[in-house]
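Asks: Predicted structure and sequence below. I'll ask about it afterward.
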Amino acid sequence: MSLYLDTPKSTTSHRHGSTKCNADPLPSPFGRKPLLTTSVNRPATASPHKRVAFNPVSPTPQAAKSLLSPKFDVVKSDWLSEQATRTCSPGRRRLVRTLTADRFIPSRALTAHRLHDDAPAPAASASPETYIRAQTSKYYKSSVAVACGLDMNQRILQFQPAPPERKPTIDLLGRGVQTVTRTLKPSIVAARARKVPTSPERVLDAPGIVDDFYLNLLSWSPQNLLSIALELSIYIWNASTGHVGFLTETDVLVSSLRWLDDGCYLSIGKENGSLEVWDIESNSKLRTMKGSDDLTRLLSHCWSSHLITSGSRAGNIVHHDVRVLQHAVQTITNAHKAEVCGLEWRADGMQFALGGNDNVVHLWDARAAVPRFSKTAHNAAVKALAWCPTQTSLLATGGGSTDKYIHFWNTTTGARVNSIDTGSQISSLKWGYSYGTGQEIMATHGYPDNSIGVYSYPTLQKTGEIVRAHDSRILHSALSPDGTTVATTSGDENLKFWKVWDLPKARVGGESTLAENDKQMRKVMTIR
């Protein structure tokens, strides 16, 4: 790819409700309620004989009609009897009624339940240990039921004949067919919580990193070069050799960093709205590009082949073509009502996603001037965006401190397919692969616990967690080119590396570049 070079210049370095039982046993088919009498011991009176007057009541037309109605025999609720018991108290006797079930009519509350009561699944933000306890309990119940010859999906009382048994297998060839009975484990047991290292592989000192949630100051290239901005300076760390190099010092604060897909060029977004492109091999600046709003900082930008799309604090986005002199090929004003803090192109270059401080996610087609979908499910700023590497139309978005949700979107239909309540502020999202659970997504968190959470997809179970990964909120993260290691930075001025995932199946034969130099990089180092 050829870049247009500027003129050389001097470069500075469903729930069931409670049922209320009526006092009357059964509703009377006549117009009035029957007289409920109870015998109570009373002191003998002077007259031992009593007269009981019989007053026949003819049924009303409505009652007679209900007597002939076929709905009269319909049982609408379980019948519960009233058993009168007496308790003695000083001075008087009082009547106490207790409810018991009839012996001929079974209680629906007893027959509706199955052999086991499915306990509610743990919340998505629960620890992996909670998932293990829930899964172990379910697996234990399943094992006991199988050992007792019980069907987990069978009712305790069945008012229907049993289905016919399956005919035995006919051995036509006389080879002695052997039937092997194997119990299938519950599907939830398949996704087990796994061991995630709670200690970083290595720690680098990063003094002077700007503690701003909306900036993007960390990027890892396909050539295994990690770039980081510390105040006005930009440094390059070679993960293969451990060498730290100084790239340049800017006149204003750096707001965003991003590598080209081939790892040869680094783009730098600055507070004054300008965008610089640097050649790493020659350690020289190729050109400086300015957008429509020069005085507004570029919080995020992303490469797509020869295009750089940048989002500014004013809510505008600009498409820059680095091959031509007039680089601003398209400018879209007011794409967001607030600053654009998240921007990601899809791998095929057909769509890109924008996240803003107005709590909105916009999904754009590459050649469209208006967004294809606008999503307002988040209640906080959306900085974390991540396209799934195995499903091109799957996008994950994460909200800030007042939202704490990860939403998964189908960018072809615009539908939300899943959500996770993480219980914490989300600053970044990364996709990865694990041998035990398959596809996973990692979220770095800010307040309140500054943790790292790993979730399996699509089961959404938390399979790993690193509590208190940093002393303050995690600001940025970057994924290594082999997809196994994640680098995180925080306001505590530490750059930490975590071995979270395994090599994908297609790359198992290869070897991680970081693993090759593991012995050399064990010691604590500093960027400067």
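Replies: Structure's in. What do you need? Owing to the predicted nature of the structure, the values given are computational and were not obtained by experimental measurement.

Asks: C-alpha from now on. contacts and neighbour counts both.
Replies: Will do.

Asks: Show me what stretch 311-325 is in contact with.
Replies: 2-4, 273, 291-293, 296-301, 306-310, 327-341, 343, 356 (CA atoms under 8 Å, 6 or more residues apart in numbering).

Asks: Return the subset of these lying in strands.
Replies: Judged by DSSP state E, the subset of these located in strands is 298-301, 307-310, 328-332, 340-341, 343, 356.

Asks: Which of the helices or strands spans the closest residue to Ala386 other than its chain neighbours?
Replies: Leaving aside its sequence neighbours, Ala386 sits nearest to Ala396 (CA to CA, 6 or more residues apart in numbering; 5.2 Å). For Ala396, the host element (DSSP states H and E) is strand 394-399.

Asks: quick one: the helix or strand following that strand to strand 394-399, angle?
Replies: Of the helices and strands lying after strand 394-399 in sequence (DSSP H and E), the nearest is strand 405-410. Angle, strand 405-410 to strand 394-399, by axes from the mean of the first three to the mean of the last three CA atoms, to 10 degrees: 160 degrees.

Asks: putting a second one here so we can go through both:
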Amino acid sequence: MISGPSTPSRSRPAGSSGGAPTYESPLNSISNRINKTHISNHPKAASYPGKAKSNATAAAAAAAAAADRLPAAPHHPVFDVQKDWEPESSKANTGKKSQFSSSRGDRYIPNRDLSRSMTSAESLLENTGGEALQSSCSSSTGPQQNAASIAKANQLPTDVAGSESASLEAASGLTGNGQRILSFSAVAPPSLSAPDTHARYAATKPKALPTSLTAGGKRKIAHTPIKTLDAAGADDDFYGNTLHWSARNMLAITLSSVVYVWNADTGDATSLFSLDEQNERVGGGADARVRSLRWDAEGNHLAVGTDSGHVQIWDVNGQQRLRTLKPHAEGGADNTDMLASAWACDGTLSTGYSSGLLRDHDVRMRESLIRDLDNAHSGAVCGLAWRGDGALLASGGNDNVVQVWDRRMDAPKMRKTNHNAAVKALAWCPWNDSLLATGGGLADRAIHMWNTSSGSRLHSIQTQHQLVGLHWSLAYREICSVGGDVNTVTGYERRGAISVWAHPSLANITTIESPHESKAVRHSTLSPDGQTLATIGDDDNLKLWTMFETSEEVAKDALKRNGQSALGGAAHERTAPFATQARSRGLR
């Protein structure tokens, strides 16, 4: 006959005369039997037989006494699983808690309010007054009873402010604004270290400009130069490039056979060297001419090309010539005018000759020649420009061809023949690496904009002037074109123009007609901060124009980005920094 589960009996310990009764559980006998087995099988029990025997005897006596008072344990096997870790709180409360108490972590009620009182929760857990909450592992509790218990618990009233729930909220650091403990709609706290998503991806507002520039809703550009310098003997050849502004705010210019450097910060001009005083083996001589000038990216070194094909590299700060790249002694394509040059950001120097030869030099090496393209153009190479990252080189020639070269290849990446005259003006866009602007000569007078990645023409502007220079703005989406001679119905006239065009609308913002007193403009260059344009014309004057004036904040950003300094002074001033030194040499 199989009996039902036994009920624990109530007994008193021996020798006690009163006090509260104690409860003995049938699990104690099982625990005692397991402990006895562990002790008898322990390795140290063999070393101390007497102690093991006494422990076994005591355990057997305790088991026999328990068997006399309690019925036999149930026939189901019981396993004692030892925990790896038990919190101190559970050890302290094991004496008073019932083994059938409900666990707080078993119930997930997302709609319970944060202000649920502690008193109501404790009344449920302590099972005082009302129906008992059965454990989830109890066999007598069904799904219907569990649902009824949950519904009853949710119907309990909440506390008002000032009760024990308020202290719970204060201790937990909660705001008490009605937010629920388990809520999927809770909003994450705002981050104080980074802007929100909208501010991160929203378009930035343009910097405020001076009021004189925004009067009438349109930017105004002054049509008078801010400074005029006497520059007698300037090169009047369209194909040469004898004016360039460095990153250190130093302006290099050629007057006759003398190379001058004008410091835009201080206004001082110094003579770097004169070709007529140099030996012919470095390109000098009585009839020698300078055909091109170009600063490197840092503004420390100046490359000077001569009409004999020699290329001199000068350290301007040290006032000394570092090396000379000589043409072949037996003659050839490099024994002609070196009309154009360009420095890459890594120090590569490219040179173009009137014979159509194009060369790349690494001036840090003894054998500097790293690429030699004999027939890069069928006419004179009169324009060269490296892209900002030094990956692509643009070249323009007197054969009306524009080409883009990958430095790793000997064949052009892009070749365009849309111009109808020599291409001297070349300009890479500062905010779009794939955008290249080119300008044609007197028979063409057109500006073309190319996508060098796809090889397609994006825009075209038809002007009335021979294009001698193109300059992108660093602060605006605009481009400035400098025109030399103008072609009219009766023929060409020697008067130039300076125009500013919007991109990509191609609207004309302003045009300065005859900037050099009805004389042709021959060369142009832009200041390192991108605000001032320098032009030189047949009137023997070097003029400075404010073309892309910006606010102080934008100008500082441009200077910081390029490591350059700004040109000071806004009032018009006419000086002759080169005249005194030229007269002392008998040049004027």
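Replies: Thanks, I have the structure now. Quantities reported herein were computed from a predicted structural model and do not represent experimental measurements.

Asks: Can you calculate the TM-score here?
Replies: Put the two chains on top of each other and the TM-score (TM-score structural alignment, normalised by the length of the first structure) is 0.61; 334 aligned residues with a CA RMSD of 1.9 Å.

Asks: wait, the residue nearest to Ala386 of the first structure sits on Lys383?
Replies: No. With the criterion set as CA atoms under 8 Å, Ala396 of the first structure and Lys383 do not qualify as a contacting pair; they are 11.0 Å apart.

Asks: Compare neighbour counts for the two and give me the winner.
Replies: In terms of neighbours (other CA atoms under 10 Å), Lys383 is the more surrounded of Ala396 of the first structure and Lys383; the figures are 30 against 21.

Asks: quick one, what contacts the nearest residue to the more buried one once chain neighbours are set aside?
Replies: Taking CA to CA, 6+ apart as the measure, Lys383 of the first structure lies nearest to Gly342, with 4.4 Å between them; neighbours along the chain are not counted. Residues touching Gly342 of the first structure, when contacts are defined by CA under 8 Å, 6+ apart, comprise 299-300, 353-356, 382-385.

Asks: Quick check: of the residues you listed, which lies closest to Thr413 of the first structure?
Replies: Each of the contacts of Gly342 of the first structure was scored against Thr413 of the first structure by CA to CA, and Ala353 proved nearest at 14.5 Å.

Asks: what about the alignment partner in the second structure of that closest one, neighbour count?
Replies: Using TM-score structural alignment, the equivalent of Ala353 of the first structure in the second structure is Ala394. Other residues lying near Ala394 of the second structure total 26 when counted by other CA under 10 Å.

Asks: For Ala394 of the second structure, which non-adjacent residue is closest in space?
Replies: Val404 (4.5 Å).

Asks: which position in the first structure aligns with the one you found?
Replies: For Val404 of the second structure, the aligned position in the first structure is occupied by Leu363, per TM-score structural alignment.

Asks: ok, its match touching Val370?
Replies: No. In this structure, Leu363 of the first structure sits apart from Val370 without contact. The criterion is CA under 8 Å, and the distance is 9.2 Å.

Asks: So between those two, which is more surrounded?
Replies: The residue with more neighbours, out of Leu363 of the first structure and Val370, is Leu363; 23 against 13, by other CA under 10 Å.

Asks: Go ahead and report the secondary structure state at the more buried one.
Replies: Look at Leu363 of the first structure: counting by DSSP: H, G, I helix; E, B strand; the rest coil, its state is strand.

Asks: And the residue nearest to Ala394 of the second structure, how close does it get to His377 of the second structure?
Replies: 12 Å (CA to CA, to the nearest Å).

Asks: and Gly299 of the second structure, that one's in a strand?
Replies: No. Remark: Gly299 of the second structure does not belong to a strand; assigned using three-state DSSP, it is coil.

Asks: separation between the equivalent of it over in the first structure and Ala386 of the first structure?
Replies: Gly299 of the second structure is assigned Gly263 in the first structure as its aligned equivalent, the criterion being TM-score structural alignment. Distance, Gly263 of the first structure to Ala386 of the first structure, using CA to CA: 19 Å.

Asks: Who has more neighbours out of the two?
Replies: For Gly263 of the first structure versus Ala386, the count of surrounding residues by other CA under 10 Å is larger for Ala386: 23 against 16.

Asks: Was I right to think that one contacts Ser427?
Replies: No. Counting by CA under 8 Å, Ala386 of the first structure sits too far from Ser427 to count as a contact (11.5 Å).

Asks: At the geometric centre of the first structure, which residue sits there?
Replies: Compute the mean C-alpha point of the first structure, and by CA atoms, centre = their mean the closest residue is Ile420, 2.4 Å away.

Asks: That residue matches what in the second structure?
Replies: With TM-score structural alignment as the criterion, Ile420 of the first structure pairs with Ile461.

Asks: Tell me which residues touch its match, please.
Replies: Contact analysis of Ile461 of the second structure by CA under 8 Å, 6+ apart lists 446-448, 506.

Asks: how about 6 Å then?
Replies: When contacts are counted by CA atoms under 6 Å, 6 or more residues apart in numbering, Ile461 of the second structure touches 446-447.

Asks: Helix, strand or coil: sort out it for me.
Replies: In terms of secondary structure, Ile461 of the second structure is strand; the call rests on three-state DSSP.

Asks: before we move on, the earlier item: for PyMOL, write the select line for the buried members of the ones in strands among the contacts of stretch 311-325 of the first structure.
Replies: The PyMOL selection below is limited to those of these classed as buried (16 or more other CA atoms under 10 Å):
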select buried, resi 298+299+300+301+307+308+309+310+328+331+340+341+343+356
